[in-house]
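Trainee: Here is a sequence together with a model predicted from it:
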Amino acid sequence: MSEQVFLLPDLGEGLTEAEIVQWRVAVGDVVTIDQTVVEVETAKAVVDVPCPYAGRVVALHGAEGEVRPVGQPLITVAAPGGAEPAGHAVYREEERAGSGNVLIGYGTGHGRSSRRRRLRPGAHTSAPAAVSVPAAVPAPTAVPAPTAVPAPAAVVPAAVASAATAPTRPVAALVISPIVRRLARERGVDLATVRGTGPGGVVRRADVEAAADAATSATEGTVGVGQVDQLAAHVGLASTGAGDTVIPLTGIRRAIADKLSRSRREIPEVTIWVDADATALLGTRAAINAAHPDQPVSILALLARICLSGLRRYPQLNARVDTEGQRIVQSAGVHLGIAAQTDRGLVVPVLRDADRLTTVELAAELAATTKAARAGELPPARLTGGTFTLNNYGVFGVDGSTPIINHPEAALLGVGRIVDKPWVVDGQLAVRKVTQLSLTFDHRVCDGGVAGGFLRHVADCVERPEVLIAAV
């Protein structure tokens, strides 16, 4: 066998497709076993895909921005001299044994390249789908990708002129973040024309926005209404009226929309709330951090600890409704979800068995998890399987909210901002640090007595942290 087709592997967690974000190789390149060949975005995360074969790339199946189903061809690799590609026998043996080593993030056991590596100047980021290049034809010199806007004729190098029938490859900008690439596609910016201001010339989000604003200023007043559809088609948008912006509902954004819509359709949710004096909680946090400055504890970590205490007392809220089996399933452990706002949308990373962690361990795990979530570095498995969610919407400067439950969970605790408010203490009016707590719960799993008891316990722990100690 001289060629081997690598199929998009099973992504797990019910994922059936992935969008190609960036090709890391081009047709004609030589790849090694477990070399990252493409970066894809699923409904859960942006991940790298390693190839289990070694050899020369014959074809790339799919263009950047295209959604590919699991099990469909992704890349074709040919071994030199028509021999079986290196790693093929190993791959076939693992596939028969059901090892699952070819799933995203695992490779084939021969090591793996770093998740995000900076591209070299002139490295290729895209290639035509399923295009084969004869081995005898030298790779053409990179030239800028053509655009729909007329421009002066470019000088073509002699090497390109002699290989006019071979496909050309665009010059790749130094771009690390998939968010930057997506923003460039949405705003119609050619990354090859953008000068990066980041370290080593890396193109940042601000660079793309500046280029888009400059292009808008340059063309303002010169584009007629009749040209809007043509420009929209050029940047990959649907045909719309003048001034409209169309954002494709794909990847994580689509998964968020589907999940929230399902939650609202299926769950009869109720929201209750209470104001709580958080002055003592802030004082407790300051005392803990003063005693252990090398292991700081956040307010979010203390609130997580309070949630865990409440769920130990009211396990009915740490549950889900199995509609097919007509039953309520209460989880043995607490897998705490933490709502985190990222540039790619709202995600809820999960802390497995959070009830087994100490407060200091909770703080460290929360900090690491939220940081990885905002960087888009969490694997899909870390974004599913939660049993209860904590949502700190106070970071947006708001007091209250009636959030949608993270399906299939049964409850969600929301925390508003902590601000100075007048508060009665021992019959005297005083200025205290006050926050609003809200509990949104599935009325199928419990009634108001359980929900009210849980929220009151949380509020009591916020106002008097010694209650939390007594409940442990």
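Mentor: Cool, the structure landed.
Trainee: contacts and neighbour counts: CA atoms only from here.
Mentor: Fine.
Trainee: What's the first helix or strand after the helix or strand hosting residue 432?
Mentor: Here residue 432 sits within strand 428-442, counting by DSSP states H and E. Reading on from strand 428-442 to the C-terminus, the next helix or strand found by DSSP H and E is helix 448-463.
Trainee: orientation of that next one relative to strand 428-442 in degrees?
Mentor: Computed with axes from the mean of the first three to the mean of the last three CA atoms, to 10 degrees, the direction of helix 448-463 lies at 140 degrees from that of strand 428-442.
Trainee: second one coming, line it up with the first:
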Amino acid sequence: MAQVLEFKLPDLGEGLTEAEIVRWLVEVGDVVAVDQPVVEVETAKAMVEVPCPYGGVVTARFGEEGTELPVGSPLITVAVGAPVTDGSTDGSAAKSEGSGNVLVGYGTSEAPARRRRVRPGQGAPVASPAANGQAAVREVVEGPVPVISPLVRRLARENGLDLRELTGSGPDGLILRADVENALRSAAAQDKVAEPAPTAPPQTSAPVLGGIRVPLKGIRGAVADKLSRSRREIPDATCWVDADATELMRARTAMNAAGGPKISLLALLARICTAALARFPELNSTVDMAAREVVQFDHVHIGFAAQTERGLVVPVVRDAHARDAESLTAEFVRLTEAARTGGLTPGELTGGTFTLNNYGVFGVDGSTPIINHPEAAMLGVGRIIPKPWVHEGELAVRQVVQLSLTFDHRVCDGGTAGGFLRYVADCVEQPAVLLRTL
């Protein structure tokens, strides 16, 4: 006799208390293996797949795509030990034991078993909660629509677009973002043509408020909370300096001309930061107000600001102090791609000790960024552009960049912050200064 077990949304760690259902990976009636991902959710930090610790037949799902669920809410129920009939004669059945692994991203290394269906009329009917709260028997399930990323699927869902009606322009009919955007534009144009002639607005006794209300949830909500907390708790100050980056740009060109993987400018700046933090460790720290202590770290985990379709995220390069420019470049590339596709894990978005913010990519020279709480400092880098500069006693056109350092005034005074920034500027102007720390 089958035993029905309930799997709840697990504790996602890092203070996360809720998640939004992006995409169900199983249907009611599917047979799932132990630790097989059953749903893709979006937290305030990342898009992750949630594996189920039970093996058996899915008997119910809770929550539609787009629904936010708090941690501890039911996700699915699984009939463990239920009879499975899929036309096979090998007598195989799903594993009935649970793995005990309920943290996001952690499961067995075995590949998920092939999903099978409990056919209508064979065994007990399988029900899922319907929209009106009553059980409904699902007999026919359509195959998944091939979509390039969950972000594209979400864009369609938020605009009421049925992906099954689209023909993808990607390989093998893959639906791309451009396909969804074109369909939305076409729908908007048709709606405009079909609009009736405007009529006079009804008279009201109270003014009608206009504008668009955007919920502060998901990544945007997390960013809002963190920035607000930083402003409340951290007495920050900012200092800045202009630097001649001509020699740094020449050094990078020479490195890349020598063959091998290309070295990014961000990697060189990160390497400069790790050398500067070794000299000024006060800025690689956090403040523990409960203990009234400044905690200096013995490692450097560099976060870097990355703008994505889902908002601003700060992926973290672990042990940046132990990496060379080539390794840093590779890790920046990997994390940037994961950020773009929404594939960063919560662990890759937390634990930073210092942040590097290259706002020059937005075409601006300077900024006074808000510190990424609970860190103690952030280096900002503006755009590098030709400017008149006095070089070796003569006026010349040089590649100039503005550097800014925002720091927690509780961990150090202006002398330390200025010394850090001056060292960074010296390394930008004379990359050979770094040879002392290699």
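Mentor: Looks like it arrived, so ask away. Note that the structure is a prediction, hence the values are computed from the model and not measured.
Trainee: hang on, the earlier thing: which residues does the strand holding residue 432 of the first structure contact?
Mentor: Contacts to strand 428-442 of the first structure, defined as CA atoms under 8 Å, 6 or more residues apart in numbering, come from residues 267-279, 317, 399-405, 410-424, 451, 455, 459.
Trainee: 7 Å - rerun?
Mentor: Residues from elsewhere that reach strand 428-442 of the first structure (CA atoms under 7 Å, 6 or more residues apart in numbering): 267-279, 399-400, 402-403, 405, 410-424, 455.
Trainee: Out of these, which sit inside strands?
Mentor: Secondary structure from DSSP state E places 269-277, 411-415, 419-424 of these in strands.
Trainee: Kindly write the PyMOL command that selects the buried subset of the residues you listed.
Mentor: If you want just the buried ones from those in PyMOL, going by 16 or more other CA atoms under 10 Å, the selection is:
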select buried, resi 269+270+271+273+275+276+277+411+412+413+414+415+419+423
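Trainee: Tell me who's in contact with the nearest residue to residue 81 of the first structure once chain neighbours are set aside.
Mentor: Of all residues not flanking residue 81 of the first structure in the chain, residue 2 sits nearest, at 7.6 Å (CA to CA, 6 or more residues apart in numbering). Neighbouring residues of residue 2 of the first structure by CA under 7 Å, 6+ apart: 78, 79, 82, 83, 84, 85.
Trainee: Quick one: map residue 2 of the first structure onto the second structure.
Mentor: In the second structure, the residue paired with residue 2 of the first structure according to TM-score structural alignment is residue 3.
Trainee: Equivalent analysis for residue 404 of the first structure, please.
Mentor: By TM-score structural alignment, residue 404 of the first structure lines up with residue 370 in the second structure.
Trainee: likewise residue 306 of the first structure?
Mentor: Aligned by TM-score structural alignment, residue 306 of the first structure pairs with residue 272 of the second structure.
Trainee: Need the three-state assignment for its match.
Mentor: Counting by DSSP: H, G, I helix; E, B strand; the rest coil, the backbone at residue 272 of the second structure sits in helix.
Trainee: so how far is residue 348 of the second structure from the residue nearest the centre of the second structure?
Mentor: The C-alpha lying nearest the average C-alpha coordinate of the second structure belongs to residue 46 (CA atoms, centre = their mean; 4.1 Å). According to CA to CA, to the nearest Å, residue 46 of the second structure and residue 348 of the second structure sit 9 Å apart.
Trainee: Now the common contact residues for these two.
Mentor: Joint contacts of residue 46 of the second structure and residue 348 (CA under 7 Å, 6+ apart) do not exist.
Trainee: how about the helices in the stretch 151-300 of the first structure?
Mentor: Along the stretch 151-300 of the first structure, counting by DSSP state H, counting those that start in this stretch, helices occupy 158-161, 178-187, 205-219, 228-234, 251-266, 279-291, 299-313.
Trainee: Which stretch of the second structure lines up against the second one?
Mentor: Residues 150-159 of the second structure are the counterpart of helix 178-187 of the first structure, counting by TM-score structural alignment.
Trainee: again, but for the shortest one
Mentor: Following TM-score structural alignment, helix 158-161 of the first structure has no partner segment in the second structure.
Trainee: same question, stretch 35-49 of the first structure
Mentor: With TM-score structural alignment as the criterion, stretch 35-49 of the first structure aligns to 36-50.
Trainee: who touches the matching stretch?
Mentor: 18-26, 51-52, 104-105, 112, 218-219, 222, 342-346, 349.
Trainee: Any of those buried? List them.
Mentor: When the contacts of stretch 36-50 of the second structure are checked for burial by 16+ other CA under 10 Å, the buried set is 18-24, 26, 51-52, 104-105, 218-219, 222, 342-346, 349.
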